[in-house]
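> Predicted model, plus sequence, below.
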Amino acid sequence: MGPRQGPCRIQRRMQEQLCRLRTHATMEPVVLAANRQMSVLHPIHKLLKPHFRNTLDTNSTARHIVIGSGDERQGGAFYRNMHEVNFFTGKYGMEMSSKAYASYNFTELAFPNELIKRGVARGDPKKAEELELLIKDYPYAVDGLEIWTAIKEWVTDYCAIYYADGDGAVAGDSELQAWWSEVRNVGHGDLRDAPWWPAMDSVDDLVETCSTIIWLGSAYHSAVSFGQYAYNGFVPNRPTITSGEMPADAKAAVTEAEFLGSITPKTETFGLMALTMNPPVKPGEPLMGERPDTEQWTSEQRAAKALLEFNSKLDAIAEAVKKRNADGALRNRNGPVEVPYTLLAPRADPTVPHVGGIPNSIAV
């Protein structure tokens, strides 16, 4: 670690590792266990399937190109294992991830719990619509709570159809129990005995767990991932690595050439830009609430009706986000550079090219 790597950069890198753990890494054992333990006709598999789309393929590609081990550049061309080669953490990146994972807690990833833990909200996390935000003009929290509430209402309505007999129906569902057992005991084997795991013996546990999974694979991933190009697109704004000694005199002038010569090299810069320059939402990518198999996914009319209601709520949230972004009194919605906060806009806006909506899953 070079002499210019200060505690702020280390903390930021840890936060980046945590975000990947909470999205890509959290979803993978859920997807694998669901496909191993639940029939495709199982109602919970049907509920969660749209949020699994392309996630395993995306993770596999990332392991190959982004987070693998060792420098595999050939002839100065684009290279693999970008993080280990080109981020200041170097070969310690995986160790940092392990340190971050030691504090992993699935229940804290439910959005209201996350806000409360970070000290920006207070109240009953089970009643997200009544949660008090301690920072009123906080776009991520305001938009996120509306989306979380809509997700949870949709999951509650859906589960009420298939688990009408209550907690006993959940506890007695062998496929569901096998799925959750594999997530906990195989997918997170080193944390299997942690006291915070949902017991999965009640409808409340099922609803909270499924809501958290949907939130992580869709809205949360969008919020922490799709704003990357605004920073990474101009690498001097956010160098991944610096080298060289700090000037002995804190007031000494540093030339542009000296600065550019000490940060991420040009070839690596192009690679980093390429990682984030693709549109976050590809044309045709199903957005939250959309199902390509809409007519075939269920014969249960109550479930189909609940999905329509979920989509109506998301449409209303999209309009509310636009109105808040247009409110000059909410200064944090646009910031000093006058770029509106749209990372949690659930619907694409054809009048604003960079607003692509929230995909159902971690597909990019």
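That came through fine.
> make it CA atoms for all contacts and neighbour counts henceforth
Will do.
> distance between stretch 3-15 and the chain's centre?
Centroid displacement of stretch 3-15 relative to its chain, using C-alpha atoms, centre = their mean, to the nearest Å, is 21 Å.
> And for stretch 240-260?
Worked out by C-alpha atoms, centre = their mean, stretch 240-260 lies 35 Å from the chain centre.
> Give me the buried positions along it.
The neighbour-count check on stretch 240-260 (16 or more other C-alpha atoms under 10 Å) flags Thr240, Ile241, Thr242, Ser243 as buried.
> Identify the residues contacting the last one.
For Ser243, the contacting residues are Gly2, Pro3, Arg4, Ser262, Ile263, taking C-alpha atoms under 8 Å, 6 or more residues apart in numbering as the criterion.
> where along the stretch 151-300 of the chain do the helices fall?
167-171, 174-182, 203-215, 221-225, 228-232, 256-262, 266-277 (DSSP state H, counting those that start in this stretch).
> among these, which is nearest Val339?
Among those, the nearest to Val339 by C-alpha to C-alpha is helix 228-232 (10.2 Å).
> Show me what that closest one is packed up against.
With contacts taken as 3 or more C-alpha pairs under 8 Å, 6 or more residues apart in numbering; DSSP states H and E, helix 228-232 sits against helix 266-277.
> Quick one: list the elements packing against the helix it packs on.
Using 3+ C-alpha pairs under 8 Å, 6+ apart, helix 266-277 is in contact with helix 228-232.
> So which bits of the helix it packs on are buried?
Neighbour count says helix 228-232 has Tyr229, Asn232 buried, by 16+ other C-alpha under 10 Å.
> For it, what is the distance to the chain centroid?
16 Å.
> go on, stretch 314-322?
20 Å.
> With stretch 58-75 instead?
21 Å.
> ok, the spatially most central residue of the chain - contacts?
In the chain, the residue lying closest to the centroid (C-alpha atoms, centre = their mean) is His221, at 2.1 Å. Listed by C-alpha under 8 Å, 6+ apart, the contact partners of His221 are Thr23, Ile362.
> Next up, a structure to set beside the first:
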Amino acid sequence: MSGAWVRRQAGGRLARSAGPVPAQVDDYTVQCQQDLGDLIIVRLYKERYSFFPKNPWYCNYVQVCAPNGRIYHFPAYQWIDGYGTLALREATEYVAEHWAEDSFFGYQYLNGINPGLLCRCTRIPDKFPVTDDMVAPFLGEGTCLQAELEKGNIYLADYRILEGIPAIELNGQKQYHCAPLCLLHFGREGNLLPIAIQVPGVQAWGWVLCECCQRLSQTPGPDCPIFLPSDSEWDWLLAKTWVRYAEFYCHEGISHLLETHLIAEAFCLAMLRQLPMCHPLYKLLIPHTRYTIQINSIGRAVLLNEGGLSARSMSLGLAGFAEAMVRALSEINYDNLYLPNDFVRRGVQDLPGYYYREDSLAVWDALERYVTEIITYYYPCDAAVEGDLELQSWVQEIFKECLLGRESSGFPTCLRTVPELIRYVTIVIYTCSAKHAAVNTGQLEFTAWMPNFPSSMRNPPIQAKGLTTLETFLDTLPDIKTTCITLLVLWTLSREPDDKRPLGHFPDIHFVEEAPRRSIGTLRQRLAQISHNIRQRNKCLPIPYYYLDPVLIENSISI
């Protein structure tokens, strides 16, 4: 038997004696007669037709006491306004307790909300002059930097795409920005740990600039020190926090907004304009476009508008945020969107403990096999692909409107064979579903503890060692107002829709033939097996990774 204990505070009037009076605090205990197994998520429902009025409730937290004695703690500290659902996950508290640890810092590159940035390093770049003397104490006995490079145990996180973007003022105070570099080592104990961080200092590019126009480059120099784990506690923590700050922009602007929301919107609009409803590709793709245009339109109006929430919480402002996306768009390559290629390109195809890689490839394989069955049913030969003018118009519009006609992107302007079409459609469906889930589902868990994911920095990058204190560290983090706005944005982005449709569940019947409907059933079976495998594996993990559990992946980008 499991027991759940809920504490909440009422914030409005209730009729007669049906509930608490305003501002009253109550504890609720709910008994369950069966073992619920490992808990991943708790959802609190405030139903329209219960005795609860529409007045807002404030939920502090939920504690679940399992039969084996384990106590799950799900922090909430949020209002339930109106009727709806509040989804709670346990990981938020874990982040608050472990965010400063090197092991958790490294873990986030593998299984956090931006797991596609890390690359294997085979040669130390000239702009990051790390020497063996610097890092030898952190590599273990009997080895050296060159040996670890050759073994493939050194990894690099390079935020060069953020280089040179100017910061703005927030709340009347100048903000600061930089493009750090971080070197990590995968050690014998199985942990990925940071061993060197370069935090660029303020430099003028070619001529003297006024203070408000100063840029930050990755050029090494006396004002661009390399910080090490052996430095003072606060120096090292602040260096890692600058890296986490850069992660904010690479995740929110590039991995999340650009590479899922905006690209999926281009796929969707081209489909609506070029493919009629009776077209088999329309039937295959339409479930994966549900609400995408609507949610992006709301985002532009509420989050990305001039003077809106994002503009008031990011040190780069809307212009700098857009600049990062423009740069990333100019580097998007079609071959890298084929998921198996991306892991090989980054040299992380055999990196242990990379559960994101394991789960994403499993889901990718299920989707690719599903797409193969559908495509080969409707396109029995290459000539059928090449002769489909509506299909070719769809592909051409995506190349022109999404990639802006950039030939170096490698995006096709036409498709000539069945395998080419299978690859293309698999990329589209994966982008619109699992790829978004990987970077969106855990947002609030990893970001609610602001020092782990700051959106702005109030002091310039540290240019000398030994000067950072607790006071200067806190003064560098975002102020309270900026933090609150950022949390509001991230909370908004993390809310689940009330009518969520998990991957593979298509209640709207578009295919009427028996063969594609059998393929849908087979897809669900494969996804159910993946879900089972993930949950069994997670039982043995200190930090469960479930963002790509198919039951938590939506068919489309709807939030």
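Noted; the coordinates are in hand. Quick caveat: nothing in here was measured; it's all calculated off a predicted structure.
> Mind telling me what the residue nearest to the centre of the first structure corresponds to in the second structure?
Aligned by TM-score structural alignment, His221 of the first structure pairs with His436 of the second structure.
> measure its match to Arg346 of the second structure for me?
20 Å (C-alpha to C-alpha, to the nearest Å).
> ok, and what's touching stretch 350-362 of the second structure?
By C-alpha under 8 Å, 6+ apart, stretch 350-362 of the second structure touches 110-111, 115, 190, 339-340, 343, 349, 434-435, 438, 530, 534, 545, 548-549.
> And it, what's buried?
Applying 16+ other C-alpha under 10 Å to stretch 350-362 of the second structure flags Leu351, Tyr354, Tyr355, Tyr356, Arg357, Asp359, Ser360, Ala362 as buried.
> How about stretch 210-230 of the first structure?
210-226, 229.
> and if you look at stretch 336-353 of the second structure?
Applying 16+ other C-alpha under 10 Å to stretch 336-353 of the second structure flags Asn336, Leu337, Tyr338, Leu339, Pro340, Phe343, Arg346, Gly347, Val348, Gln349, Leu351 as buried.
> about what we covered before: from the contacts of stretch 350-362 of the second structure, which land in strands?
Counting by DSSP state E, no part of these is found in strands.
> closest to Asn296 of the second structure among these?
The closest of the contacts of stretch 350-362 of the second structure, once distances to Asn296 of the second structure are taken by C-alpha to C-alpha, is Lys435, at 16.4 Å.
> Hmm, that closest one is touching Thr260, no?
Yes - contact criterion C-alpha atoms under 8 Å: Lys435 of the second structure and Thr260 qualify, at 7.0 Å.
> Do me a favour and get the end-to-end distance for stretch 76-85 of the second structure?
With C-alpha to C-alpha applied, stretch 76-85 of the second structure spans 12 Å between its terminal residues.
> next one: stretch 178-186 of the first structure
This stretch, stretch 178-186 of the first structure, spans 11 Å end to end (C-alpha to C-alpha).
> can you tell me what part of the second structure it aligns to?
Using TM-score structural alignment, stretch 178-186 of the first structure corresponds to residues 393-401 of the second structure.
> Can you tell me how far Met94 of the first structure is from Asn113 of the first structure?
Taking C-alpha to C-alpha, one finds Met94 of the first structure at 27 Å from Asn113 of the first structure.
> so which strand or helix has Leu149 of the second structure?
helix 145-151 (DSSP states H and E).
> Quick one: list the elements packing against that helix.
helix 132-135.
> What residues sit buried inside the helix it packs on?
Met134, Val135.
> now that helix, how far from the chain's geometric center?
On C-alpha atoms, centre = their mean, the centre of helix 132-135 of the second structure falls 33 Å from that of its chain.
> Asn311 of the first structure -> the second structure?
Using TM-score structural alignment, Asn311 of the first structure pairs with Arg524 in the second structure.
> So for its match, what's the nearest residue that isn't a sequence neighbour?
Excluding its sequence neighbours, the residue lying closest to Arg524 of the second structure (C-alpha to C-alpha, 6 or more residues apart in numbering) is Gly504, at 5.6 Å.
> Now for the one you found: which residues touch it?
Counting by C-alpha under 8 Å, 6+ apart, Gly504 of the second structure has contacts Ile520, Leu523, Arg524, Leu527, Asn555.
> From those residues, pick the one nearest Lys151 of the second structure.
Leu527 (35.4 Å).
> related to what we said a few turns ago, nearest to Leu48 of the first structure, of the helices of the stretch 151-300 of the first structure?
That would be helix 203-215 among the helices of the stretch 151-300 of the first structure, by C-alpha to C-alpha, at 7.1 Å.
> can you list contacts of that closest one?
27, 48, 51, 107, 109-111, 148, 151-152, 155-156, 159, 163, 166-167, 170, 198-200, 360.
> Please type out the PyMOL selection for whichever of those residues turn out to be buried.
Buried residues within these, by 16+ other C-alpha under 10 Å, are selected in PyMOL with:
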select buried, resi 27+48+51+109+110+111+148+151+152+155+156+159+163+167+170+198+200+360
